[in-house]
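Peer 1: Predicted model follows, preceded by the sequence.
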Amino acid sequence: MLNFIVTIDGPSSSGKSTLAKRLAKKLSILHIDSGSIYRAVTLYALQNNLLLNGKFLMKKLINILSMSSISLKENSNGIFKMHINNLDVENKIRGSKVSKHVSEIAKHKKIRDFVLKIQRDISKNKSIVMDGRDIGSFVFPDADVKFYIDSSIKTRSIRRFNQLKQFEKKLSIDEVKYDLLSRDKIDKNRKNSPLIIPENSLFINNDNRSIDDVLNIMLDHVKSIINKKVS
């Protein structure tokens, strides 16, 4: 088997992206953060003033996206960065305003179809680790290896707060917790590709485990499955 696909799903700030990056590096394969694509779409909608009275103007957004370029491009260090119309937006997509609205954008079927094409096109003829919220259940239901990573809301809130506090000094941990719970509700209850534990996935709660401990569990699991498939 020349190429294989590893999927990592879980709620926001569960640590899945960090684990996905490190796992891909250990396996010497490509890491794709699918959440960054949804974040880029959300940023683009905000930049084009398509949020009106708390709701996005979806028809206008779909029309603008059809004439725009949203892509992951590899830099000189071999790291893939999110680009909108050839401009690097990797830092901009990580802000709290984008985080607050990304689940609202992601619940729309036409947006998910738009992102799905990008996800599958990037992954053609490659071995990849991709993380997100519907990767093992919908994007790659036949993936070779699947994981579901979870943490308590307390752990996730602290983790997300520590990520954001250097950029947003006035942000409180209670605000972060509220936003995470709101995103969970949308992600788990949306009609199109809700956040679920994918069939045949290995569930890992990382509340009381270090990143290295979880990474070793994941590496052993991947190697076990891949070795069986190639033997």
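Peer 2: Perfect, I can see it now. All of these numbers come straight from a predicted model, not from anything done at the bench.
Peer 1: only C-alpha atoms for contact and neighbour calcs from this point on.
Peer 2: Fine.
Peer 1: in the host helix or strand of Leu219, what counts as buried?
Peer 2: Leu219 is located in helix 211-230, with elements delineated by DSSP states H and E. Counting neighbours by 16 or more other Cα atoms under 10 Å, one finds that the buried residues in helix 211-230 are Val214, Leu215, Met218, His221, Val222.
Peer 1: ok, structure two:
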Amino acid sequence: MGYNVAIDGPAGAGKSTIAKLVAKEKGYIYVDTGAMYRALAVHFLEKGIAAEDTAGIIAAAREAEVSIRYEEGVQQVYLNGENISSRLRTEEVGNMASMTSPIPEVRERLLELQRSLARERDVIMDGRDIGTNILPDADVKVYLTASVETRAKRRYDELTEKGLACDYEEIAKDIRERDERDMNRETAPLRQAEDAVLVDSSDMTIPEVVETIVRLCR
């Protein structure tokens, strides 16, 4: 039986960055569930399906094969045999994933892969409902958050460092809207599990957050 660490929290809270660093520190397998939903979002966008077309989304999800592989210690995400890791972090893909991930059939498509990994290996997973739904018996649960302003500034800095034109207010608006969708969706809404430790990273450095979570683990 694997040792499981679940990190939940809103968009832009730094879950993926922190989870990867904790995984490296502790020797866990990092499973980016958000990347798996984003992989399906790439599939939907490629097929030109609107997020509102639930029937079309469900049909497309059935034919998509999403897999995670580790190549030279780095997680790679494959969609129908193609490595799409470099395409997962665009705003368009993120928004499509946010709008389609609440669909039960989309979630079911990926759920067993996530749980089977957790049964077999020591894993750390981050997402919106890891501790409340996917791994309710996780050994460690963390709810990682930060203020909207902090999250928007981090995203703005990340994009500008890559030379991409962006608007801080638009990013903040997008984050607020995604929070609203994620927290109020019918299926597995974003919320803090009762037994999760709250970590607000608004005024913390990345090493401080990593150290806080590492101390919670065995």
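Peer 2: Structure's in. What do you need? Note that the structure is a prediction, hence the values are computed from the model and not measured.
Peer 1: which residues touch Tyr30 of the second structure?
Peer 2: Ala19, Lys20, Ala23, Gln75, Val123, Ile124, Met125 (Cα atoms under 8 Å, 6 or more residues apart in numbering).
Peer 1: Give the next helix or strand downstream of the strand or helix carrying it.
Peer 2: Following DSSP H and E, the helix or strand that holds Tyr30 of the second structure is strand 29-32. Past strand 29-32 of the second structure, heading to the C-terminal end, the next element that is a helix or strand (DSSP H and E) is helix 33-46.
Peer 1: So which residues make contact with that next one?
Peer 2: Taking Cα under 8 Å, 6+ apart as the criterion, the residues outside helix 33-46 of the second structure that touch it are 50, 57, 60-61, 64, 66-67, 77-79, 84, 87-88, 93-94, 96-97, 100-101, 110, 114, 125-127.
Peer 1: Please spell out which residues along the helix or strand following it are buried.
Peer 2: Toward the C-terminal end, the helix or strand that comes next after helix 33-46 of the second structure (DSSP H and E) is helix 54-63. Buried residues in helix 54-63 of the second structure, defined by neighbour count with 16+ other Cα under 10 Å: Ile57, Ile58, Ala60, Ala61.
Peer 1: okay, which residue is most central for the second structure?
Peer 2: Nearest to the geometric centre of the second structure sits Gly34, at 2.9 Å (Cα atoms, centre = their mean).
Peer 1: so which strand or helix has Lys146 of the first structure?
Peer 2: Taking DSSP H and E as the criterion, Lys146 of the first structure maps to strand 145-150.
Peer 1: Comparing that strand with the second structure, how large is the average distance?
Peer 2: Per the superposition on the second structure, strand 145-150 of the first structure and its aligned residues are separated by 0.5 Å on average (mean Cα distance after the TM-score superposition for the first structure).
Peer 1: and that strand, which stretch of the second structure?
Peer 2: Counting by TM-score structural alignment, strand 145-150 of the first structure lines up with residues 140-145 of the second structure.
Peer 1: Determine how far that stretch lies from the middle of the whole chain.
Peer 2: The chain centre lies 13 Å from the centre of stretch 140-145 of the second structure; the measure is Cα atoms, centre = their mean, to the nearest Å.
Peer 1: Which residues does that stretch contact?
Peer 2: Stretch 140-145 of the second structure has contacts (Cα under 8 Å, 6+ apart) with 4-10, 13-15, 131, 192-193, 195-202, 213, 216-217.
Peer 1: quick one: contacts of the helix holding Leu219 of the first structure?
Peer 2: With contact meaning Cα under 8 Å, 6+ apart, helix 211-230 of the first structure is reached by Met1, Val6, Leu19, Arg22, Leu23, Asp144, Val145, Ile204, Asn206.
Peer 1: returning to what we had before: dump the contacts of Tyr30 of the second structure into CSV; add distance to Ile171 of the second structure as well.
Peer 2: What follows is the contacts of Tyr30 of the second structure, written out as CSV (distance: Cα to Cα, whole Å):
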residue, distance to Ile171 of the second structure
Ala19, 23
Lys20, 24
Ala23, 29
Gln75, 27
Val123, 31
Ile124, 28
Met125, 25
